[in-house]
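Asker: 3D, please:
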Amino acid sequence: MRLLFLAHRLPWPPDKGERIRAFHFLRHLATRFAVTVTAPCDEGDVAAARAALEDLGCRVVTARLGTLRRTLRIARALAGGEPVSLRVFRDPHITRALRRADRFDLAFAVSTAAAELLPAPTRLPLVLDMVDVDSAKWEELAARSRDPLRRAVLRREAELVRAAEREWARRARRVLFAAERERDLFAAREPDLAARARTVSNGVDLAHFDPAHPRPDPCGPRTVPRLLFVGRMDYPPNVEAAVRLARSILPRLLAAGSEVELHIVGAAPTLAVRRLAGGRVRVWGRVADTRPFLAHADAVAVPLAVARGIQNKLLEAMAMGRPVVASPQAAEGLPPAVRAGLRVAEDDDGFAAALLRLLTHPEEARSLGLRARALAKAHLGWERALSRLDAVLDEALAELRSAAPPPTPAARWPAR
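Answerer: Below you'll find the predicted structure:
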């Protein structure tokens, strides 16, 4: 069978949330289908990404999403009453290329934004990996904003994204989510579509994130305990969490007598994050590999106030056997059996108390880290997630075969 795999960014390199899940899904699907992968590219080495995906046996259709094109699409979306976060990835060059492409039997989109790449109209069956209920994230960001204009813009985006989620879910045979709570939220919002919703969790590469392999210390000679926060640092919830750690939680630890240093690791730090550097705070920006930082951290903090689905930063820290303290919002997406492998703190005082306990009781911290690694091995490997993905796809394909009168030709893009 021929499968059209749609992503809103090329899933290479698999070094951040949206690309990690997409890459592992794509690599697996390429063993089952003849895959054409299509996505705009707005960063990194396009030639290297294309070569890596072609090495999987995929045909690649892409186009550069430059700054000017992005700006024009944002302007059109604002003027046309469309969701900016979705329409910015809609690329006419890709859509035209797909209309000229070979026929496909099934489309698999790894986000609602990716589904926007589908030419319209089309009868091509769709499986939509919504991952999270993204509109709920925009609603949370709007509720937390103190600026009236920004709050109005975020509310507008939430409403428009929710409408798009509903429309694409109606077109899809199955709608996938990375966490049970996201699936349940979608079912509560769209009860008439609940029967299409399935959970396919994220995984973590347990061989790649293996604490048994020694790694050089990237921070130099150790003099004090280290607290680590990892994430892309232009993403507003990560920025808020970094500022919270440096301005509120860290001072509480220092006042309690700890000499801890905070290390903030992640690409594209905003000015607000860069200004945190100094004293007991070090801002690293993009690094080639986060594993050495994880391996030499005494504790990992994830104080996200807004979090949807499963946080890869949690999976990776737990796979590396690190003691983790997370907010309820960050931890909620984890399978219940896995939550015993970390500590949960409600507020800044709670975070400081939990982190201080781990930093001053190394054996307790080590025990928590070992438990985290064991639970990751038992519940978070990609094999489990991909087996579930296979089951959902088989279910959708069986439904298609039973519903279609034989012989049925594969769907073709309509001519205009």
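Asker: make it CA atoms for all contacts and neighbour counts henceforth
Answerer: OK.
Asker: need the longest strand for this structure.
Answerer: For the chain, the strand with the greatest residue count under DSSP state E is strand 34-41.
Asker: which strands and helices sit next to that one?
Answerer: On a contact count with 3 or more CA pairs under 8 Å, 6 or more residues apart in numbering; DSSP states H and E, strand 34-41 meets strand 2-6, strand 59-64, helix 92-99.
Asker: Now do the last one: distance to the chain's middle.
Answerer: In this case it means helix 92-99. 26 Å (CA atoms, centre = their mean, to the nearest Å).
Asker: relative to strand 2-6, how tilted is it?
Answerer: Between the axes of helix 92-99 and strand 2-6, defined by axes from the mean of the first three to the mean of the last three CA atoms, to 10 degrees, the angle is 170 degrees.
Asker: Proceed likewise with the subsequent sequence, for comparison:
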Amino acid sequence: MTKPDLLFLVHRIPYPPNKGDKIRSFNLLKHLSKNYNIHLGCFVDDPFDLQYIEKLNRWCQSCHVIKQNKWLAKLVGLTGFITNKPITLPYYYSASMQAWVNKVQQQHDIDNVLVYSSSMAQYVEQPKYSALNRIIDFVDIDSDKWRQYARKNTGIKRWFYQREATLLQRYEQDICHAFTKSLFVSEDEAKAFRQLMPKAAEHKIQSLLNGVDTDFFKPDSQLTAVEATLPEQFIVFTGAMDYWANIDAVLWFTKQVWPKLKAQYPKLQFIIVGGNPSAEIKNVAKNQSIIVTGRVVDVRPYIQHALFAVAPMLIARGIQNKVLEAMSMNKAVICSTMAMEGINAPTDAGAKVADTAEDFFNACLAELEQPSIQSSRQWILNHFTWPNTLKKLDELFAHGVNK
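Answerer: Purely as a prediction, here's the structure:
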């Protein structure tokens, strides 16, 4: 039986699944490819990922991949001030991408479209596409992250971020009205967005949980790090270290919590694992008790051999994959309320929530003094496996549209 065609638009190449948004988009791609011929349009914003373009052929019928120059994209994004649009839209606009979308939809008479992130909705928002089954995966409320950035800044930066938050929220609302369904990474996130929409649109807003590859992220004492010999005692933070929310979390922890923790346990080390560390994060490594790894081949050894993981997120939306992965490896996690949002694991599942510097220090200290007995992996197996979470996706695309 011939598989129907599906257009999948993603703002960042969904492979390899080595960071938050790519983990989700890759698993959506892999899952949908079982029942659909996927036509994928995406950008590559990291030269390291260019080597993986051909690998997409395993899951895709056709691909249109555009290499994105971040600095040029930022300049183009500023045209949003002229057009009164959020800068996110021109940042991710390409005439080549639009031409490809128009062509592939016409050639294959595509009914079903999955858009990943609000920035890619612009390619199928035109009236001529209104009859299609357009589903957008917002993942999280991106506009609210800009609003959080605004609160943490002053002067021109605050104005800039607040402007983006306001315009992007308006665009998110317009897309929700126009599209068939709007998906979010957790019910908490979906509920928050419903509050921004009129009651008549609430039925369009649904949650689609993230999952974890529990066969990959599982306890394995034999795991070793390729890059270095791991210290005897350390705690770990994982995540892309050019992402502001991760940078903010690590800087807060190293300033507010780490000195007191180190004073209590002089041999303890803190390892920050993630690609493209910013200058601020590299500077943190001047402290001999803190290690910044940069990009690693495999994050699992660092999680496996850590005493526990930390996720002190102060800016966050959606679900934190770093928390899910650590829990899947049956590792204790000490995190902020924001980092636990959408996961909502109970304390006895191995996740401790703390928000103030004092509470975070005390939670870390308690875990060091008396390591907790873990059942976090079982919580993940019960609630966050990809096969279970993606069943809803099949239902959303099952019937397509009537022409």
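Asker: which residues of structure 2 does the longest strand of structure 1 align to?
Answerer: The alignment of strand 34-41 of structure 1 onto structure 2 (TM-score structural alignment) spans residues 37-44.
Asker: what does stretch 234-241 of structure 1 give?
Answerer: Aligned by TM-score structural alignment, stretch 234-241 of structure 1 falls on residues 242-249 of structure 2.
Asker: what's the neighbour count on N238 of structure 1?
Answerer: Around N238 of structure 1 there are 24 other residues, counting by other CA atoms under 10 Å.
Asker: whoops, L193 of structure 1 was the one
Answerer: Using other CA under 10 Å, L193 of structure 1 has 17 neighbouring residues.
Asker: mean shift of the match of strand 34-41 of structure 1 relative to structure 1?
Answerer: Stretch 37-44 of structure 2, aligned to structure 1 and superposed, deviates on average by 1.1 Å (mean CA distance after the TM-score superposition for structure 1).
Asker: How far does that stretch sit from its chain's centre?
Answerer: Mean-position distance between stretch 37-44 of structure 2 and its chain equals 18 Å (CA atoms, centre = their mean).
Asker: again, but for stretch 272-289 of structure 2
Answerer: Taking the mean of its C-alpha atoms, stretch 272-289 of structure 2 sits 21 Å from the chain's own mean (CA atoms, centre = their mean).
Asker: Quick one: end-to-end distance for that stretch.
Answerer: End-to-end distance of stretch 272-289 of structure 2 (CA to CA, to the nearest Å): 11 Å.
Asker: Can you tell me how far whichever residue in structure 2 pairs up with F209 of structure 1 is from K255 of structure 2?
Answerer: Using TM-score structural alignment, the partner of F209 of structure 1 in structure 2 is F217. Noted for F217 of structure 2: a distance of 30 Å to K255 of structure 2, by CA to CA.
Asker: which of those two has more neighbours?
Answerer: With neighbours defined as other CA under 10 Å, F217 of structure 2 and K255 compare such that F217 has more, 20 against 12.
Asker: Check which residues of the longest strand of structure 1 are buried.
Answerer: 34-41 (16 or more other CA atoms under 10 Å).
Asker: C-terminal to that strand, which secondary structure element comes first?
Answerer: Sequence order places helix 46-55 as the next helix or strand after strand 34-41 of structure 1, per DSSP states H and E.
Asker: any idea how far that next one is from the chain center?
Answerer: How far helix 46-55 of structure 1 lies from its chain's middle: 21 Å, per CA atoms, centre = their mean.
Asker: same thing with stretch 113-128 of structure 1?
Answerer: The chain centre lies 21 Å from the centre of stretch 113-128 of structure 1; the measure is CA atoms, centre = their mean.
Asker: What is the burial count for whichever residue in structure 1 pairs up with I175 of structure 2?
Answerer: In structure 1, I175 of structure 2 lines up with W168, judged by TM-score structural alignment. Residues contacting W168 of structure 1 under the criterion other CA under 10 Å number 19.
Asker: Whichever strand or helix holds W168 of structure 1 vs structure 2, average offset?
Answerer: With elements taken from DSSP H and E, the one containing W168 of structure 1 is helix 148-171. Here helix 148-171 of structure 1, set against structure 2 after superposition, deviates by a mean of 0.7 Å using mean CA distance after the TM-score superposition for structure 1.
Asker: Could you name the helices and strands sitting against that helix?
Answerer: helix 84-87, helix 112-115, strand 126-131, helix 134-144.
Asker: Tell me what angle it forms with strand 126-131.
Answerer: Angle of helix 148-171 of structure 1 versus strand 126-131, following the same axes, to 10 degrees, is 140 degrees.
Asker: how about helix 148-171 of structure 1: buried residues?
Answerer: Buried residues in helix 148-171 of structure 1, counted by 16+ other CA under 10 Å: 151, 154-162, 164-166, 168-169.
Asker: Now do it: distance to the chain's middle.
Answerer: Here helix 148-171 of structure 1 is found 19 Å from its chain centre; the criterion is CA atoms, centre = their mean.
Asker: what residues does it touch?
Answerer: 81-86, 112, 115, 126, 128, 134-139, 141-143, 145, 175, 190, 193 (CA atoms under 8 Å, 6 or more residues apart in numbering).
Asker: Among the residues you listed, name the buried ones.
Answerer: Here, 16+ other CA under 10 Å leaves 82-86, 112, 115, 126, 128, 134-139, 141-142, 175, 193 buried among the contacts of helix 148-171 of structure 1.
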